[in-house]
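Chemist: Provide a 3D model corresponding to the input given below.
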Amino acid sequence: MSTATNHIGRKISRIRELRDMKQDALAQALGTNQQAISAMENSETIDEAKLIEVAKALGVTPEAIKNFSDEAAINFFNNFYDHSFTNSQGTFSATQCTFNPLDKLMEVVEENKKLYERLLQSEKEKIAYLEKLIK
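Modeler: Below is the predicted model:
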């Protein structure tokens, strides 16, 4: 179902469904009944004050309801999924890398090279000391 139209009632219905909320729960949050929610979701327009109340009950902004589209929601979740991974402890986001991994790899290579050179120098000194003791 595409919500490319400006049918506010359908947009409210889709957001409510995405939030896994029944009409009864939204009705209770708004202090009304399920039939009123059904009628609201079937209406093409809604007054601004009521839209603000509905948005608050759904946990979104009025602009989110006005600008909602299924395509945008699908894109959001696809992008979220693409930048996340799941392990046994849950889902972790790994979206913003603040360093270049290749630069870090080269730093480690250089550090290992320096450590190897120091180790080699230490071994040379040990050999020279042992040779001196033998003579």
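
Chemist: CA atoms for contacts and neighbours, from now on please.
Modeler: Noted.

Chemist: at the geometric centre of the chain, which residue do we find?
Modeler: residue 80 (4.9 Å; C-alpha atoms, centre = their mean).

Chemist: what's the helix or strand for that one?
Modeler: Using DSSP states H and E, residue 80 falls within helix 70-82.

Chemist: what's the first helix or strand after that helix?
Modeler: Per DSSP H and E, the first helix or strand lying C-terminal to helix 70-82 is strand 84-87.

Chemist: sequence B follows; please return its structure for comparison with A:
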Amino acid sequence: METAERKRPIHLGDHVRRMRTALGVKQSALATELGTTQQNISRIEQEEDVDDTTLEKIGKALGVSAEAIKNFTEDGGVFIQTLNDSSVGNSGPGGTFSQCTFNPLDKLLEVIEENKKLYERLLASEREKVEILRQQQQA
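Modeler: The predicted structure follows:
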């Protein structure tokens, strides 16, 4: 017995929501970027069809193309534009994408190292405060 694969229509509002959450952007932040309200973003995400102009604006605010939103899949099979640069490639029928000009893991390690240095400075500052308080108590 064969089972026919049922293809659901694209729900663009849902694609907007999933792309936004995948990028870690809150509705309120997206609304601020677009000059609208959080309620309006919520309404857009509930709509099955979103006009191309709105998709372009949302894509620009999120740093992705409207095509990336349209083609977003749950398994992450989409190229996300992370930098505005001239390294745009042609991916053929699947749309367009931009290549990262940096290694994301290197960037992550750099941020972790910066946070570690900041933590160490804060810790040293707190130790100095404790020492000053001890000296004041002894006096």
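
Chemist: related to what we said a few turns ago, distance of the residue nearest to the centre of structure 1 relative to residue 36 of structure 1?
Modeler: Going from residue 80 of structure 1 to residue 36 of structure 1 by C-alpha to C-alpha, to the nearest Å gives 35 Å.

Chemist: so stretch 23-41 of structure 2 corresponds to what in structure 1?
Modeler: Per TM-score structural alignment, the counterpart of stretch 23-41 of structure 2 in structure 1 is residues 19-37.

Chemist: what residues sit buried inside that stretch?
Modeler: By 16 or more other C-alpha atoms under 10 Å, the buried positions in stretch 19-37 of structure 1 come out as 23, 24, 25, 26, 27, 30, 34, 37.

Chemist: what distance do you get for the first one to residue 48 of structure 1?
Modeler: It stands for residue 23 of structure 1. Separation of residue 23 of structure 1 from residue 48 of structure 1 (C-alpha to C-alpha) stands at 20 Å.

Chemist: please pull up the equivalent of residue 116 of structure 2 in structure 1.
Modeler: Residue 116 of structure 2 maps onto nothing in structure 1, by TM-score structural alignment.

Chemist: let me see the contact set for residue 116 of structure 2.
Modeler: If you count contacts by C-alpha atoms under 8 Å, 6 or more residues apart in numbering, residue 116 of structure 2 has none.

Chemist: so which strand or helix has it?
Modeler: Here residue 116 of structure 2, judged by DSSP H and E, is contained in helix 104-138.

Chemist: same deal with residue 127 of structure 1?
Modeler: Here residue 127 of structure 1 is assigned to helix 101-134, by DSSP H and E.

Chemist: take the buried residues of stretch 19-37 of structure 1 and keep only those in helices.
Modeler: Among the buried residues of stretch 19-37 of structure 1, the members falling in helices (DSSP state H) are 23, 24, 25, 26, 27, 30, 34, 37.

Chemist: for residue 7 of structure 1, state which of those residues is nearest.
Modeler: When those are ranked by distance to residue 7 of structure 1 (C-alpha to C-alpha), residue 37 comes first, at 14.6 Å.
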